[in-house]
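Peer 1: Sequence and predicted model, in that order:
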Amino acid sequence: MKIHSSAIRPPTSDLRRWVALVVVCLGQLMIVLDSTIVNVALPAIQRDLHFTQADLTWVVNAYLITYGSFLLLAGRAGDLIGRKKVFLAGVIVFTVTSVLTGLARDPATLVATRALQGLGGALSAGVIIALIVTGFPKPHERAQAMSVLTFVVAGGGSLGLLAGGLLTQMINWHWIFFINVPIGVGTLLLGWWLIEENEGIGLSQGVDIAGSVLISAALMLGVYAIVTAAGQGWTSAHTLGFGGASLALLAGFIVVESRVKNPIMPLRILRLRSLTGASAARAFLVAGMFTNFFIGALYLQHVKGFSAIGIGLAFLPSTLALATLSVGITARLMARFGARSLLVVGLLTIASALFLLSGADEQTSYFPRIFAAYLLFGLGAGLSFMPILTISMSEVPAADAGLASGFGNLSMQMGASVGLAALGTISTDYAKSLVAQGASLSTALTGGYQIAFLLAAVCVAAGLLVVLLVLRAPAGSDERRTSAGHVSERAEEAA
């Protein structure tokens, strides 16, 4: 029997783009889930594989170091050789190493495979925004596509807490990694079929090996200094030494990039105010948001006595509020009021939610205070993420979309790493000081969590300040044209 070729063709162009968006977001979902799902399973992993308390942190740190180190390089690789290739390579690495991590039977193997998993995550995440930007050239379509990505990024954290609790309690911790396999295989097969490839700038002018090595080493040492600072001390020779070495390598990288013909990061990208300003604001925003996921889970577990599943359910108001805004409401609001105005409202809402949580103590019931805070948190996230992503890419040339995507993701990763490490340390130190003063353990923990929530609100407020001072609409143009018009112009270059 003859099989007509039309039976295996991809969908028509318009439908294909939207189905491809779902595929890309599945890849993002794997990465976002990993950021919270592992935290829930850490006690079970420690018991089963006999991790020491000090070594247990490397289950998370090994992933963070490689993930943060290669985001920028992955984004630029997508510009040079093709974003589809880089994305699918990342999915393959992430999926295979998820299997290996789930099969690990000793601490060394698990930490090593987690490091490789971070590399896979970086390869995929580094080009995801670029795939969306170049795939949806029309402003209203891009807004809708960004809504979907926003929901996945912000809602995946809550889903990870719930999934981690369910899998760990009902099966075992191995399945928090095995769950990535069907998602990864589906993403790989559908992505190969549906995602359209950009031709890439090519490597005809050579490869910037020196720049690639310098930026990867600089980021690796920098992230290592940050994630180990809590244990070593922020002013220790260890932290200052690795941090200083990272800055020195970064300075060398900038010198190299200013001189080579085909730089891995053309310095012109740093002159785009919308990209650098939005990335800085995004770093502050994520520092506050990730602190909420981490400290909020600890507060609910250690102070309120919630189970792992209960913690996931407690975050549901955030997820549902975000989902409601992501069905097109945020896109319509942005078209009417402008990205910057909507972002200001979103950041104010998130800061208010975190401030509300900073007053929660041992006697605080879930209803109404905590529920209201998480509802506000989800609404604020839904109003913030799509505008900040749109602004960050609004002036980026199509040829540099991957680099800008990696740059934005790097800012988010650094914000999360620095925020969690710094606020976690302050929270712990403050709790210890309260114990020394005679407070009960529960009271001391509550005090530590309260100050962490308060400082998280300050971080988001700092992001708001960046938006107000840096991300101003150009003179002579209204903000709605700025948020959509530049996007349209740059997208036409990508078409």
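Peer 2: Good, I have the coordinates. Everything numeric in this text was worked out from a predicted model, so none of it was measured.

Peer 1: C-alpha from now on. contacts and neighbour counts both.
Peer 2: Fine.

Peer 1: Show the residue spans covered by the helices in the stretch 151-300 of the chain.
Peer 2: Using DSSP state H, counting those that start in this stretch, the helices of the stretch 151-300 of the chain run over 175-178, 180-194, 209-227, 229-232, 237-257, 273-298.

Peer 1: which of those helices sits most buried?
Peer 2: Stretch with highest mean neighbour count among the helices of the stretch 151-300 of the chain: helix 273-298 (a mean of 24; mean count of other C-alpha atoms under 10 Å).

Peer 1: re the thing from before, kindly reformat the helices of the stretch 151-300 of the chain as a markdown table containing distance to Leu434.
Peer 2: A markdown table is the format used below for the helices of the stretch 151-300 of the chain (distance: least, C-alpha to C-alpha, whole Å):
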| stretch | distance to Leu434 |
| --- | --- |
| helix 175-178 | 36 |
| helix 180-194 | 42 |
| helix 209-227 | 25 |
| helix 229-232 | 19 |
| helix 237-257 | 26 |
| helix 273-298 | 18 |
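
Peer 1: Tell me which of the ones you listed lies nearest to Gly27.
Peer 2: helix 180-194 (6.3 Å; C-alpha to C-alpha).

Peer 1: Second structure for comparison follows:
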Amino acid sequence: MLASFIAFLDGTVINVALPAITREVGGGISTQQWVVDAYLITLGAIILLAGSLSDAFGRKRVLFWGLVGFLVASLLCAVAPSAAFLIGARALQGVAGALLVPSSLALILSTFSGAAQARAIGSWTAWTSTAFIAGPLIGGLLVDLASWRLVFAINVLPIAVTLVLLARLPADRPADAGARVDVLGAVLGVVGLGLPVFALIEQPNFGWASPVIFVPAIVGVVSFVAFILHERRPPQPMMPLSLFHVRNFSVGNVATTFFYGALSIGSFVLAVFLQQVGGYSATLAGLALLPVTIFSILLSTLFGRLAGVHGPRLFMCVGPLVSAAGFFLMLRISDEVNYWSEVFPGVVVFGLGLTITVAPLTSAILGAIDSSRAGIASAVNNAVSRVAGLVAIAALSFV
């Protein structure tokens, strides 16, 4: 759980640090988008490969190397002398982060079953959702008290603790020791995600008529189509399309796409808007989402348990509607930004909807898949959520 917390934390801890980063290393909104999306591109693409790796070589081993890689990449981010260096280090950080999430969740799925599994997923969800939402608060405190560089350097401590705890776990056997790793699929996935995102972010600077934009866009789309076609061929594909024949898995991932896309763009926009328009400090911008963190910590396990007893359908229907109502309330935010009357009500309603949704959604998706395929199933689901976030943030260039 702590390993997943680290990976999810770095997806959002950066949001409130973006203005401080661009003030020091230069760049505008496109630099801010790249600092976020460089991490999400490699995370979203490689996480599929990581799921296969965890099944082929053992979850504990893959988790160990993911933690070591994340530690090195975090230190590179912390000492970045330029925007380009930071963006490259963030991409490496995403590769390492991709190794953390499927392995940690697969360990839970292979250890627990039934209602106990639902409770365990609820606890995992509480940690990951808390990381996703607490990131802006933690990042804000570090930026205001010291430097944006500590946003990355702070990863050293939880990674060290996780490595110590991991060493105490017994060695696990690979779920599929004969599995082959789909490297070509990983390459097509990275190109198919990265080039269209490049086009989305940079099109305001060059225009769609520029070959700098339309050539990468076309190559990216072709690569993504090739990725889907390729995944139909290998005996052990990186993203087994047969998983989507399971109704709960396919429907759940569609819901994941829309829900996490909205969550990512909402968190990004609110954190930047409060600072650059409302004049908030990084800490206050992070504190704005504190109610969401509180809901997640207190109620995620409860809703995970309720979903295990009553089924996830009701929660998956009600939760997104409640979250949407929260975003609707935030439309009232003015340039003066009165937190208690304009921001707080929407954040509270959104936080409740998020907590109602995430644990039952995760339980429904992964509970429908056999435990022997837990690694790849969790990887696909997490890839869907990360890709939804990176595309949503890249699409901000149209606004």
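Peer 2: That came through, no problem. Computed from a predicted model, the values in this text were never measured in an experiment.

Peer 1: ok, Ile426 of the first structure - how many residues close by?
Peer 2: Using other C-alpha atoms under 10 Å, Ile426 of the first structure has 18 neighbouring residues.

Peer 1: so what's Gly184 of the first structure up against?
Peer 2: Counting by C-alpha atoms under 8 Å, 6 or more residues apart in numbering, Gly184 of the first structure touches Leu26, Gly27, Met30, Val91, Ile92, Phe94, Thr95.

Peer 1: Just the ones in helices from those, please.
Peer 2: Leu26, Gly27, Met30, Val91, Ile92, Phe94, Thr95 (DSSP state H).

Peer 1: now, among those residues, which is nearest to Leu441 of the first structure?
Peer 2: Of those, the one sitting nearest to Leu441 of the first structure (C-alpha to C-alpha) turns out to be Met30, at 36.1 Å.

Peer 1: Map that closest one onto the second structure.
Peer 2: In the second structure, the residue matched to Met30 of the first structure (TM-score structural alignment) is Ile6.

Peer 1: Quick check: that match touching Ala131?
Peer 2: Yes: in this structure, Ile6 of the second structure is within contact of Ala131 by C-alpha atoms under 8 Å, at 7.4 Å.

Peer 1: which element is the closest residue to His174 of the first structure other than its chain neighbours on?
Peer 2: Leaving aside its chain neighbours, His174 of the first structure sits nearest to Gly102 (4.6 Å; criterion: C-alpha to C-alpha, 6 or more residues apart in numbering). Assigned by DSSP states H and E, Gly102 of the first structure falls within helix 83-103.

Peer 1: compared with the second structure, how much does that helix deviate?
Peer 2: On superposition with the second structure, the mean distance recorded for helix 83-103 of the first structure (mean C-alpha distance after the TM-score superposition for the first structure) is 1.4 Å.

Peer 1: Now for Phe151 of the first structure: which residues touch it?
Peer 2: Phe151 of the first structure touches Leu322, Ala323, Ser326, Gly382, counting by C-alpha under 8 Å, 6+ apart.

Peer 1: tell me which of the residues you listed are still there in the second structure?
Peer 2: Comparing the contacts of Phe151 of the first structure with the second structure on both residues aligned by TM-score structural alignment, their matches' C-alpha atoms under 8 Å, the contacts found in both are Leu322, Ala323, Ser326.

Peer 1: List the contacts of the last one.
Peer 2: This points to Ser326 of the first structure. By C-alpha under 8 Å, 6+ apart, the neighbours of Ser326 of the first structure are Ser147, Val148, Thr150, Phe151, Gly382.

Peer 1: what's the counterpart of the second one in the second structure?
Peer 2: If I follow you right, that is Val148 of the first structure. So, by TM-score structural alignment, Val148 of the first structure is matched to Ser123.

Peer 1: For the spatially closest residue to its match that is not a sequence neighbour, give its distance to Ala56 of the second structure.
Peer 2: Nearest non-adjacent residue to Ser123 of the second structure, counting by C-alpha to C-alpha, 6+ apart: Thr301, 5.2 Å away. Applying C-alpha to C-alpha, to the nearest Å, the value for Thr301 of the second structure to Ala56 of the second structure is 30 Å.

Peer 1: who touches Met238 of the second structure in this structure?
Peer 2: So Met238 of the second structure contacts Leu48, Leu49, Gly51, Ser52, Val181, Asp182, Gly185, Ala186, Glu231, Ile376 (C-alpha under 8 Å, 6+ apart).

Peer 1: Tell me which residue of the first structure matches up with the third one.
Peer 2: Using TM-score structural alignment, the partner of Gly51 of the second structure in the first structure is Gly75.

Peer 1: Tell me how many other residues crowd its match.
Peer 2: 36.

Peer 1: Trp208 of the second structure now?
Peer 2: 16.

Peer 1: okay but it is in contact with Phe214, surely?
Peer 2: Yes: between Trp208 of the second structure and Phe214 there is a contact at 6.0 Å, judged by C-alpha under 8 Å.

Peer 1: what about Phe51 of the first structure, is that helix, strand or coil?
Peer 2: Three-state assignment for Phe51 of the first structure (DSSP: H, G, I helix; E, B strand; the rest coil): coil.

Peer 1: pretty sure it contacts Ala108?
Peer 2: No: Phe51 of the first structure is beyond contact range of Ala108, at 9.6 Å (criterion: C-alpha under 8 Å).

Peer 1: who has more neighbours, the two?
Peer 2: More crowded of Phe51 of the first structure and Ala108, by other C-alpha under 10 Å: Phe51, with 19 against 15.

Peer 1: Find the residue closest to that one in space, skipping its chain neighbours.
Peer 2: Closest to Phe51 of the first structure by C-alpha to C-alpha, 6+ apart is Pro107, at 6.3 Å.

Peer 1: Next up, the contacts around that neighbour.
Peer 2: Contacts of Pro107 of the first structure by C-alpha under 8 Å, 6+ apart are Leu49, His50, Phe51.

Peer 1: Just the element for Val101 of the second structure, please.
Peer 2: helix 83-111.

Peer 1: give me the number of residues near the residue nearest to Ser123 of the second structure?
Peer 2: Neighbour tally, Thr301 of the second structure, other C-alpha under 10 Å: 24.

Peer 1: Over to Gln53 of the first structure?
Peer 2: Applying other C-alpha under 10 Å, we find 10 residues neighbouring Gln53 of the first structure.
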